[in-house]
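A.B. asks: turn this into a model:
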Amino acid sequence: MYERMAAAHIVPELLYTIWLVIYYILEAVVLSLIPNRMKARKDISDEVVLITGGGHGIGRSLAVRFARLRCRVIILDNNQEWLDEAQRIIASEGADVYAYLCDVSNRQNVYECARLIQNDVGEVSILVNNAGIVCSKYFMDLPDESITDVFRTNTFAHFWTLKAFLPSMMDRNHGHIITIASVVGKGAGCAASGYISSKFAAVGLHEALEMELRMLRRTGIHMTLVCPGLVSTGLFEGAEYKFPRLVPVLDADKLAEDVVDTVLRNGHLVITPFMAELGVRVKSLLPVKACNAVMDFAGATTMLNTFRGRQTTTTAIS
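C.D. replies: Got it, this is the predicted structure:
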């Protein structure tokens, strides 16, 4: 009898879920047919935006674009020269900009910096977890300390900044979290297992937190996951695609423009360039051996053979 009663509840719920799935698929199809320039955008003027790794590369490009939207911009970086230059560039846009020297891989450093920010500026409403480092070596050649360094910056730092700034967003049910991950966080490559696994972890944290906030009914906090391919910031200097015309290296300014536009539309995901997005989609459909053949042909296993990386220790993002 209990089983019949349980089935009586499950069937209507299943039918309702099927209806929702069909509805949201149709909604997604319709929205995909509407040009982005015609979609509504939210006003983020006077919002407080914090960007880790904001002194260079994607972080600085994002800061400039948020500044042009009249946001108050906070940048964190572990390189004072980059901070000073970025602060000057962002201030030239007429925005209020605050720069803090901070090693986001250090939990206490993040929490101390957060207290300063709350006293100096106020509550952060848009958090961009962008800082990252890379170590490209085959697994057995990867030093233990490099593994922990990469995870501290690329993954653990996200936990510390979220712990510091998410509570006020939850209290107000208002905010936006942007995770700058990598396309390899959606589909692995070769010769950078530490970096790749740290990006998988960052993607996992982002998706788990998004589900958690939805279940807690904090729907006023939006989340955007960004998974770019190679970006011309110098972090992956020397790495190259097998077919560069088909899969171009991304320009940091153009990527930042796309990310901010997605944020303004409360979009959930940015995967770019197109062929990288296609590869991620195809991976989930093909058998493993077929996927391996495609990856080998595309050069995913050899693109880091010429990797040199940036010649100084930095906190920037691919």
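
A.B. asks: contacts, neighbours, all on C-alpha from now
C.D. replies: OK.

A.B. asks: neighbours of residue 228, how many?
C.D. replies: With neighbours defined by other C-alpha atoms under 10 Å, the count for residue 228 comes to 24.

A.B. asks: pull the contacting residues for it.
C.D. replies: Taking C-alpha atoms under 8 Å, 6 or more residues apart in numbering, we find residue 228 in contact with 181-183, 250, 270-273, 318.

A.B. asks: and what of residue 125?
C.D. replies: Here residue 125 is in contact with 47-49, 169, 174-176 (criterion: C-alpha under 8 Å, 6+ apart).

A.B. asks: of the contacts of residue 228, just say which sits nearest to residue 109.
C.D. replies: In terms of C-alpha to C-alpha, no member of those lies closer to residue 109 than residue 181, at 22.0 Å.

A.B. asks: also this sequence, please, to line up against the first:
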Amino acid sequence: MHLALEILVCLLQCVWLWLVAILKAVVPASLQPHKDVSGWVVLVTGSGSGLGRLMSLRFAALGCRLVLWDVNESWNQETEKLVQAASSGAKVKAYTVDLSDREQVYAVADKVKQEVGDVDILINNAGIVTGTMFLETPDSMNIKTMDINCNAHFWTVKSFLPAMLKKNRGHVVSIASAAGLFGVSGLSDYCASKFAAVGFDESLRAELVKKGKTGVKTTVVCPFYINTGMFEGAQTRFPAVLKFLDPPYVVDKIVEAVLTDQAMLCIPKSVYMFYFLRGILPISVNQTIGKLVGVSETMDNFVGRSKSQ
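C.D. replies: Sure, this is the predicted structure:
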């Protein structure tokens, strides 16, 4: 009898949560309740360029205190100056960090806690891509890709999550990729690292639920290719369905997702459709659809980001 009651309660909860999810999907994010993050400390990895720089500017505009992490000191200092110029009185501090170096991550994290304080929003954004076929990719690049795109998430979260748990307030954001949901030719190590980031986010969220830490949220972001220069030369056969994304648009969606506590964000929305089909169709059918869409050819003309970007 007790088990039957548990099952009934579970079913009722599922129906209710399903209805809430549908409502959130229909109602524009701008009309949904937003949490106030003014005064929160936001740490952005890979803040020296691309999405990292834009997210830093956006969160500074919301009244947040910024901690900038990047391996490129000059780019990071430029972001620091841009944040200070765009948001008068903004508190921002830049640190040079090689995220592939675990001990360096821990050391700089301790420095941040001493000089700035506890981090409230951790945005693991830094990433690299080799863009070569698996057998043509050096072992060193396989290792570095996993270190930066995935393993660094472990070290940063271990450094800053304890304070979030203590206050039962915080947010961990993982900038993954649609390549963390689908395997792509020419992106074997990149896909592996992003699949790992998606799995880490899901497992971390499960642990937070088990601990009853309802005030600590996670968001995983899975966008298609973005016009930041990182995937320069990549192409898509049907841009009307899967087109390269405009960085400011992506940042708008990420910030909205954080402020509304959205657990998973896929951009564009067609990624959700392909993800659904991936789960219900045979692998052979998915491969046939992928061939039509041209997924395996997207990296054929890849050149990547130039050193000046």
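
A.B. asks: TM-score for these two?
C.D. replies: Comparison of the two superposed chains (TM-score structural alignment, normalised by the length of structure 2) gives a TM-score of 0.96, and 307 aligned residues with a C-alpha RMSD of 1.4 Å.

A.B. asks: quick one on the thing from earlier: got CSV for the contacts of residue 228 of structure 1, with neighbour count too?
C.D. replies: Output for the contacts of residue 228 of structure 1, formatted as CSV (neighbours: other C-alpha atoms under 10 Å):
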residue, neighbour count
181, 31
182, 27
183, 27
250, 17
270, 21
271, 20
272, 22
273, 19
318, 26
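
A.B. asks: restricted to strands, list the residues you listed.
C.D. replies: Counting by DSSP state E, the part of these found in strands is 270-272.

A.B. asks: which position in structure 2 pairs with residue 187 of structure 1?
C.D. replies: In structure 2, residue 187 of structure 1 lines up with residue 182, judged by TM-score structural alignment.

A.B. asks: right, and its match touches residue 191 too?
C.D. replies: Yes: Residue 182 of structure 2 is within contact range of residue 191, at 7.5 Å (criterion: C-alpha atoms under 8 Å).

A.B. asks: what range in structure 1 does stretch 226-244 of structure 2 sit on?
C.D. replies: The alignment of stretch 226-244 of structure 2 onto structure 1 (TM-score structural alignment) covers residues 231-249.

A.B. asks: sorry, wrong one. I was asking about stretch 195-205 of structure 2.
C.D. replies: With TM-score structural alignment as the criterion, stretch 195-205 of structure 2 aligns to 200-210.

A.B. asks: how about the contacts made by the residue sitting nearest the centre point of structure 1?
C.D. replies: In structure 1, the residue lying closest to the centroid (C-alpha atoms, centre = their mean) is residue 180, at 1.9 Å. Contacts for residue 180 of structure 1 (C-alpha under 8 Å, 6+ apart) come out as 128-130, 225-227, 317.

A.B. asks: swap in residue 219 of structure 1?
C.D. replies: With C-alpha under 8 Å, 6+ apart, residue 219 of structure 1 has these contacts: 173, 213.

A.B. asks: any idea how far the alignment partner in structure 2 of it lies from residue 38 of structure 2?
C.D. replies: By TM-score structural alignment, residue 219 of structure 1 lines up with residue 214 in structure 2. Residue 214 of structure 2 sits 20 Å away from residue 38 of structure 2, taking C-alpha to C-alpha, to the nearest Å as the criterion.
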